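> Just the structure for this:
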Amino acid sequence: MTTFPLEPTAAAAQDTIREEFAFFGDWSERYQYLIDLGRKLPPMDEALKTEEHRLHGCQSMVWIAVSGDAAKLDFTAASDSAIVSGLVYLALRVYSGRSADEILATETTYIADIGLAKHLSPTRSNGLAALLAFIKARAADAAAARVTH
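Predicted coordinates for the structure are as follows:
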């Protein structure tokens, strides 16, 4: 079980992801690594696997919940797909446990850098985009809430 964040900054997390994926020579190895990463996702409380927490835009079932405030947002998520679980793991590795400001300031560059964008099906790409949009939206909500209080 992994607790996020693993690296001190979102940028460092993306650098580590790039280094890890550069180690693998072909995409079958990279897909296997994604599946292995998905197995490291912390288990999500079954009570959170509800329609309210379901991420729409994914072909697979994905649930995501957020806790915390602008100072630190923690995301918990799960998927019924092994590869999607790996994609979720990577997104949480970059963004979970970070401040709203850091999340909003961090462009998601690792996806293109490791060649993921070219190797995902259109439905998985759409789902990943929906996941990242959800994370950014919750960070924007938290940042806005901080300003109004």
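> make it CA atoms for all contacts and neighbour counts henceforth
Fine.
> shouldn't residue 114 be in contact with residue 21?
Yes - counting by CA atoms under 8 Å, residue 114 touches residue 21, with 6.3 Å between them.
> this one as well, want them side by side:
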Amino acid sequence: MASAAFEDIAETFEFLDDWEERYRHVIELGKAMAPLDPAFQVPATKVEGCASQVWFRPLIEGQGANARFDFQGDSDAMIVRGLIAILHALYSGLEVSSVLEVDAAAELGRLGLDEHLSSQRSNGLRAMVGRIRKLAAEAAG
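Modelled structure (predicted):
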């Protein structure tokens, strides 16, 4: 179910020997992501449940269950920016109805994130996935 962009990330993770290399790669993914315009870094776009500051701006093309899901995101923490980039690769371009079918825990588990993130970061990652699912559900109607 994962997108080609997410599959590319998963393949890269398979070639990286240890978690430190993977961690650096996650940070590089975050650095490569375009920043969210500060005008959208407001309470309405803030993701609650994250230790870091995190904002998601939904970008939905079309209407109803077949609308295409996309979002812009940002954080004040580099590792979290990287996690946002991974989530973007996982969800961007899917129909909003398909976003709700993604087993994020299983897909992210392929990267080994669940084993290496602190409990606080893991909780934040779950909060980000929850926000994405909520945005998709609202767009699907």
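> re earlier: so which of residue 114 and residue 21 of the first structure has more stuff around it?
Higher neighbour count among residue 114 of the first structure and residue 21: residue 21, with 21 against 18, using other CA atoms under 10 Å.
> how much space between the more buried one and residue 31 of the first structure?
10 Å (CA to CA, to the nearest Å).
> Any idea how far the longest helix along the second structure is from the middle of the chain?
The longest helix of the second structure (DSSP state H) is helix 119-140. Counting by CA atoms, centre = their mean, to the nearest Å, helix 119-140 of the second structure is centred 8 Å from the centre of its parent chain.
> And for stretch 76-89 of the first structure?
Between the mean C-alpha location of stretch 76-89 of the first structure and the chain-wide mean there is a distance of 8 Å, by CA atoms, centre = their mean.
> Span of it from start to end?
Counting by CA to CA, you get 10 Å between the two ends of stretch 76-89 of the first structure.
> what range in the second structure does it sit on?
Using TM-score structural alignment, stretch 76-89 of the first structure lines up with residues 72-85 of the second structure.
> Chain neighbours aside, what residue packs nearest to the residue nearest to the spatial centre of the first structure?
Centroid-nearest residue in the first structure: residue 91, 1.9 Å away (criterion: CA atoms, centre = their mean). Using CA to CA, 6 or more residues apart in numbering and skipping residues adjacent in sequence, the residue nearest residue 91 of the first structure is residue 132, 7.2 Å away.
> What's the match for the one you found in the second structure?
Counting by TM-score structural alignment, residue 132 of the first structure lines up with residue 129 in the second structure.
> What ranges does the first structure have for its helices?
Under DSSP H, the first structure gives helices at 10-22, 27-38, 82-95, 100-105, 110-113, 116-119, 122-148.
> between these, which gets nearest to residue 52 of the first structure?
helix 122-148 (13.0 Å; CA to CA).
> tell me which residues in the closest one are buried?
Applying a neighbour-count criterion of 16 or more other CA atoms under 10 Å, one finds 124-128, 130-132, 134-136, 138-140, 142-143 buried in helix 122-148 of the first structure.
> Quick one: the helices of the first structure as TSV, columns for distance to residue 46 of the first structure too.
Output for the helices of the first structure, formatted as TSV (distance: least, CA to CA, whole Å):
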stretch	distance to residue 46 of the first structure
helix 10-22	28
helix 27-38	17
helix 82-95	16
helix 100-105	26
helix 110-113	29
helix 116-119	29
helix 122-148	19
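> how about those, which one is nearest residue 54 of the first structure?
helix 122-148 (10.4 Å).
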